[in-house]
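Chemist: Everything below, folded, please.
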Amino acid sequence: MSLDRSFSTSAALSRLLARCPALGDDPRLLALASASAAPSAEDVAAVLAEPLLHPRYTLPIVGCFLPLAPVLLERASALLRTAAPALLVDSASSREEEAGEGDTRVVEFYLSRGRGLRLHELACLALSRALDLAPYLLR
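Modeler: I've put the predicted structure just below:
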């Protein structure tokens, strides 16, 4: 956000990609960043909802898109609601692999490996970090 309180999704995307270059490997995010028109809040939320749950990207995403934090968290929680039954099961041991820097589809990554409880833990971590940056989200 600039000093005059204007917010540009295009500028925020550029800032995010500068802070987290590995996110540039996601074709959806790259397409959004290279679009000629500024993407809408819904477009941004659709692309960033899953990476928001990645421990490495929660703070940069919320920090760059603070005005859109409610929309981002709503979209992420909607993704988690669709996966709710699988969140109660963790068929793998705790030593299984974790999502790497390039794994932006976090929900898909953990559910495909039967690690719903780990995904639940990461979602709780992401929410607590987002609330620390934007306490007004508690409402």
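
Chemist: When you work out contacts or count neighbours from here on, use the C-alpha atoms and nothing else.
Modeler: Fine.

Chemist: tell me the centre residue of the protein?
Modeler: What sits nearest the mean C-alpha location of the chain, by CA atoms, centre = their mean, is L52, with 1.4 Å.

Chemist: Contacts only, for L66.
Modeler: A134 (CA atoms under 8 Å, 6 or more residues apart in numbering).

Chemist: swap that for L88, sorry
Modeler: Contacts of L88 by CA under 8 Å, 6+ apart are 116-117.

Chemist: please redo it, this time with the cut-off set to 6 Å
Modeler: Applying CA atoms under 6 Å, 6 or more residues apart in numbering, we find L88 in contact with L117.

Chemist: how much space between it and R113?
Modeler: Separation of L88 from R113 (CA to CA, to the nearest Å) stands at 13 Å.

Chemist: One more: D43?
Modeler: Relative to R113, D43 is positioned 28 Å away (CA to CA).

Chemist: Check which residues of whatever helix or strand L30 lives in are buried.
Modeler: Using DSSP states H and E, L30 maps to helix 27-33. By 16 or more other CA atoms under 10 Å, the buried positions in helix 27-33 come out as 29, 32-33.

Chemist: Next, count neighbours for L117.
Modeler: The tally of other residues near L117 (other CA atoms under 10 Å) stands at 19.

Chemist: One more sequence to fold, the one below, so I can look at both together:
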Amino acid sequence: MALDGSFTCEAAILRFLARCPELRSNPKLVSLLQKERPISVVDTVAVVADPFLHPRYTIPILGCFRPICRKILHKVVEKLHSVGSFNSESKEYGEEIGDDDIHVIDFYVRRRRKMKLHELACLAFCRALDLAPFLLS
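Modeler: This is a model prediction of the structure:
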């Protein structure tokens, strides 16, 4: 995947967990590392797409998974399409997502705070385009 062929999903996950140690106890990320076969890009994208919208994890994900970041963004967009309209918004301003919660879409949809989810998606995509302008194509 990388120009020199050195990218592996396992190394990228280990690098990501080194940058974000609070996620070392996340069962989905840990289970990927416990697989005996090489970790597939599809499995990695499925797990890494969840925390992509979290403001704390967007930049580390882009840095660690750069060769597959286009696939990650496609997965995030697919998940956002499943949310439906962003018009409904709860009038209550409840809790914000914590550092250890990586399921950003589920977190804000369950709390009927879709506008906040929209804001986080805009922030994440702006960061992605700034750091990886090749994603514009």
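
Chemist: H54 of the first structure belongs to a helix?
Modeler: No. Using DSSP: H, G, I helix; E, B strand; the rest coil, the assignment for H54 of the first structure is coil, not a helix.

Chemist: And L138 of the first structure? What does it align with in the second structure?
Modeler: Aligned counterpart of L138 of the first structure in the second structure: L136 (TM-score structural alignment).

Chemist: secondary structure element for the residue nearest to that match when sequence neighbours are not counted?
Modeler: Spatial nearest neighbour of L136 of the second structure, excluding adjacent residues (CA to CA, 6 or more residues apart in numbering): L129 at 6.8 Å. Here L129 of the second structure, judged by DSSP H and E, is contained in helix 114-131.

Chemist: and the corresponding residue of the second structure for E98 of the first structure, how many residues sit next to it?
Modeler: Taking TM-score structural alignment for the superposition, E98 of the first structure sits opposite E96 in the second structure. Counted with other CA under 10 Å, residues neighbouring E96 of the second structure total 10.

Chemist: ok so E96 of the second structure is a strand residue?
Modeler: No. Applying three-state DSSP, one finds E96 of the second structure to be coil, outside a strand.

Chemist: Tell me the spacing between it and N87 of the second structure.
Modeler: Counting by CA to CA, the gap from E96 of the second structure to N87 of the second structure is 19 Å.

Chemist: what do you get for R56 of the second structure?
Modeler: Applying CA to CA, the value for R56 of the second structure to N87 of the second structure is 25 Å.

Chemist: P38 of the second structure too?
Modeler: Distance from P38 of the second structure to N87 of the second structure, by CA to CA: 42 Å.

Chemist: now swap in L33 of the second structure and tell me
Modeler: 39 Å.

Chemist: do the same with C64 of the second structure
Modeler: Distance from C64 of the second structure to N87 of the second structure, by CA to CA: 33 Å.

Chemist: I'd like to know how many residues surround the residue nearest to L136 of the second structure.
Modeler: Residues near L129 of the second structure, counting by other CA under 10 Å, number 12.

Chemist: against the second structure, where does stretch 7-18 of the first structure fall?
Modeler: Using TM-score structural alignment, the residues of the second structure aligned to stretch 7-18 of the first structure are 7-18.
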